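In: what follows is a predicted structure for the sequence shown.
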Amino acid sequence: MTKVIGKIDGQDVTAITLTGQTGVTAKVLTWGARLAELWVPDRDGVYADIVLGHDSAADWQATPAYFGATCGRFANRIAGGRFLLDGQAVQLDCNEGANHLHGGRAGFDRKHWSIVAQGADHVTLAASSPAGEMGYPGSLRMTCRYRLDNKDRLWIEMEARTDAPTLVNLVNHAYFNMAGQGSGQVMGQELRLWADAVTPVGPGRIPSGKVAPVAGSAFDFLALRAIGAALPDETGFDHNFCLSAPSEPAAGEALRPCALAVDPESGRRMKLWTNMPGIQFYTAGHLADGLPGKDGAIYGPFAGFALETQRWPDAPNHPGFPSARLDPGETYRHVMLFSFAPES
């Protein structure tokens, strides 16, 4: 089902509702290829929308957050917006102080994506990025496919191709609240991460280049624990965790488990698999108080958390980090798989 919810810059913003086999539903927007709603059950079969967002096109355009968006061309941060590619200096748009974040001020989250295929349980969106946009070399063609499979698992599949060497690191930036969007802070909800190391950061949340073990630290989510049980600072988490679980075959994809999120009160839970080497765990400590959300909800700091599977931040400036380079003839492919079996 599709519905136009308004216009941004004179173009229609369309919402596409995907329906699963047993009641799980998702709503996707053409503005930023966003996950705008995700309804999943608790242990009693009560459904709630577990992603933060807005109701109107005007609020989606005005939001200072990246709620549900497909971010790129390089999501997360690049120090100074600078890197070398084949010996040539590249300067990107700097939209977070002196650094580049989530593709710049006109990143993929600000694009109108077109619908190229859809059905009751799936939609594929497409967009393009010309050479030089936000400073990036090479033109890019990208797709983002959302689908609910016959087990009511949500797949997000992002692909891109280029005509010249460039960087690509797309992420989905949904903010989750397992008790339901607008239900308050998430610090009492529980998380496990299949990550035995983290990339420490310095000023501007730029990685130092080191890789540090998480064991015994505030970053230790190797066992399920409350998100707020230990924090690195008063703003919470906004860090890249290095995934350590081996990949396993899942419906033809080599995916590794990376996160499990649980709301102990409702029993609502979500498990995530990916083919990426890292995951940015962000507890939304910088969300503004009084931010208008969906259905009259008001958001503030810690109203949700993001689980952004990714290449590691500032990768082009750290030769030891997994590469984000894409060359002509190659296909960038990023897969996320979510399951929602409630805790009994």
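Out: That came in fine, so what should we check first?
In: CA atoms for contacts and neighbours, from now on please.
Out: Noted.
In: ok, the nearest residue to residue 273 once chain neighbours are set aside - contacts?
Out: Spatially, and ignoring its direct neighbours in sequence, residue 273 is nearest to residue 257 (4.3 Å; C-alpha to C-alpha, 6 or more residues apart in numbering). Shown here is residue 257, whose contacts under the criterion C-alpha atoms under 8 Å, 6 or more residues apart in numbering are 194, 245, 247, 271, 272, 273, 274.
In: let's go with 10 Å and repeat that
Out: Shown in contact with residue 257 (C-alpha atoms under 10 Å, 6 or more residues apart in numbering): 193-195, 243-248, 271-275, 336-338.
In: repeat for residue 270
Out: Listed by C-alpha under 10 Å, 6+ apart, the contact partners of residue 270 are 40, 153, 176, 178, 191, 259-263, 338-343.
In: go again with 7 Å.
Out: 260, 261, 262, 338, 339, 340 (C-alpha atoms under 7 Å, 6 or more residues apart in numbering).
In: the residues you listed: which two are farthest apart?
Out: The two members of those with the most space between them (C-alpha to C-alpha) are 262 and 338, at 13.0 Å.
In: quick one on the thing from earlier: ok, the contacts of residue 270 vs residue 286, which is closest?
Out: Ranking the contacts of residue 270 by separation from residue 286, with C-alpha to C-alpha as the measure, puts residue 261 on top at 20.9 Å.
In: the structure to be compared is supplied as follows:
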Amino acid sequence: MKSRNLFIALVLATLAVACNQKPAEQLICGSLKEADFKATIAGKETGLYELKNGELTMAVTNYGGRIVSLLVPGKNGEMADVVLGFPSIDAYLNAKEVFHGALIGRVGNRIAKGKFTLNDVEYTLPINNDPNHLHGGPEGFHNVVWDVKAVNDTSIVLSYLSKDGEMGYPGNVTVEVTYTLTPENEVKMAYKATTDKSTPVNLTNHAFFNLKGEANGTINDHLLTINADKFTAVDSTLIPFGENVPVEGTPFDFREAKAIGADLALQSENEQLQNGLGYDHNFALNKTADGEMSWAATVVEPASGRKMEIFTKEPGIQFYGGNFMDGADTGKYGKTFDFRESFALETQHFPDSPNQPAFPSIILNPGETYSTASIYRFSVADTQ
């Protein structure tokens, strides 16, 4: 009897301990804690969502519609997190670089001096990249909480109502963005928007990539190809002169694969590299038809073999080579984001389009639907 009572007592004690133990917190993408992304901003709740398909795993937060993490395999199957991000909402709120992984709008890229005229009315936007307006302004789409309209294992649908007058823009604009991981190891980004008043709209995503993995060294040895015969020449404030110029014979010729850093030594003598402090320029993509989904660019990291191909319906792509990263921010693995250790390839219409009559229009009118999409496809290149 004593042994039976002792056994029962031990079982009850074990159950009591087990009931008092907290379950292990589920990690997103191997290192991120959901609790660190739960916050309330302007009365709206933020969270973290994990998507999986094919060999890809991606983490997204509805704060700014940001891609926080993207795990991609290399040639030996080793995984790397190829998108720069932070470990918590607080870290995003305190970051020096405010656009990490975010949805950008209403208008991606720069608008000269924060002014444009539409239907004989001049609009004034906040200056946040002196002397210009950049990426929708300080309270642009990157800095708002999006509504999670739907989510499942492979996709998330985010929506946002940008009200008339927000950041100086006219019209109530309803935006919907869908991130989908496909079985073909693609990240597909689909954008839709409608408005009740004519307004410029130019949406994109601002992920910073390093195919070696976040903060794992220079991106200047990555091999880049861009399907563009022309790029957009800019002044010292990165505003276009109004025309696209040939890449041939310049450091901007990426029609054949070459290392990102191959021509950076020419910065001292090339005015365009000086104006961008390196590469920070729009490329006018070669298209056979407006709005077609076509190949835009390819990046290969030779050591791991990781390959990223970009397809888009957009007419342009902004290539930025990490020129303004200075180690001021520390990412989700405790490493600083340093000079030219990441790049962005933002699919888009051209910079300052509302003030550039020769560029494709970005004006969305009532009764129309803005609809575009871009695909980032990952694979392993033959690097032998």
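Out: Yes, it's here. Every value quoted in this text rests on a predicted model; they were computed, and no experiment measured them.
In: could I get the TM-score for this pair?
Out: Here the superposed chains carry a TM-score of 0.95, computed using TM-score structural alignment, normalised by the length of the first structure; 339 aligned residues with a C-alpha RMSD of 1.7 Å.
In: still on that earlier bit, now tabulate the contacts of residue 270 of the first structure in TSV and tack on secondary structure, distance to residue 299 of the first structure and neighbour count.
Out: What follows is the contacts of residue 270 of the first structure, written out as TSV (DSSP: H, G, I helix; E, B strand; the rest coil; distance: C-alpha to C-alpha, whole Å; neighbours: other C-alpha atoms under 10 Å):
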residue	secondary structure	distance to residue 299 of the first structure	neighbour count
260	strand	23	21
261	strand	20	25
262	strand	20	25
338	strand	24	19
339	strand	25	18
340	coil	24	22
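In: need the helices for the stretch 251-384 of the second structure, in chain order.
Out: In chain order, the stretch 251-384 of the second structure shows helices spanning 271-276, with DSSP state H, counting those that start in this stretch as the criterion.
In: of the contacts of residue 257 of the first structure, select the buried ones using a PyMOL command.
Out: What follows is the PyMOL syntax for the buried subset of the contacts of residue 257 of the first structure, where burial is set by 16 or more other C-alpha atoms under 10 Å:
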select buried, resi 193+194+195+243+244+271+272+273+274+275+336+337+338
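In: the residue nearest to residue 273 of the first structure -> the second structure?
Out: Correspondence of residue 257 of the first structure to the second structure, assessed by TM-score structural alignment: residue 295.
In: how about residue 77 of the first structure?
Out: In the second structure, the residue matched to residue 77 of the first structure (TM-score structural alignment) is residue 110.
In: and the nearest residue to its match once chain neighbours are set aside, how many neighbours?
Out: Excluding the flanking residues, the one nearest residue 110 of the second structure by C-alpha to C-alpha, 6+ apart is residue 134, at 4.5 Å. Using other C-alpha atoms under 10 Å, residue 134 of the second structure has 26 other residues around it.
In: with residue 166 of the first structure instead?
Out: For residue 166 of the first structure, the tally of surrounding residues (other C-alpha under 10 Å) stands at 22.
In: residue in the second structure matching it?
Out: When the two structures are superposed using TM-score structural alignment, residue 166 of the first structure falls opposite residue 199 in the second structure.
In: for residue 204 of the first structure, same thing?
Out: Residue mapping for residue 204 of the first structure onto the second structure gives residue 237, with TM-score structural alignment as the criterion.
In: its match: what secondary structure?
Out: Using DSSP: H, G, I helix; E, B strand; the rest coil, the three-state assignment for residue 237 of the second structure comes out as coil.
In: how many neighbours does residue 250 of the second structure have?
Out: The local packing count at residue 250 of the second structure equals 12, with neighbours defined by other C-alpha under 10 Å.
In: mind checking what it lines up with in the first structure?
Out: Counting by TM-score structural alignment, residue 250 of the second structure corresponds to residue 217 in the first structure.
In: confirm residue 52 of the second structure sits in a strand?
Out: Yes. With three-state DSSP as the criterion, residue 52 of the second structure is assigned to a strand.
In: pretty sure it sits against residue 153.
Out: Yes. Judged on C-alpha atoms under 7 Å, residue 52 of the second structure makes contact with residue 153 at a distance of 6.0 Å.
In: so between those two, which is more surrounded?
Out: When neighbours are counted by other C-alpha under 10 Å, residue 52 of the second structure and residue 153 differ, and residue 52 comes out ahead with 21 against 12.
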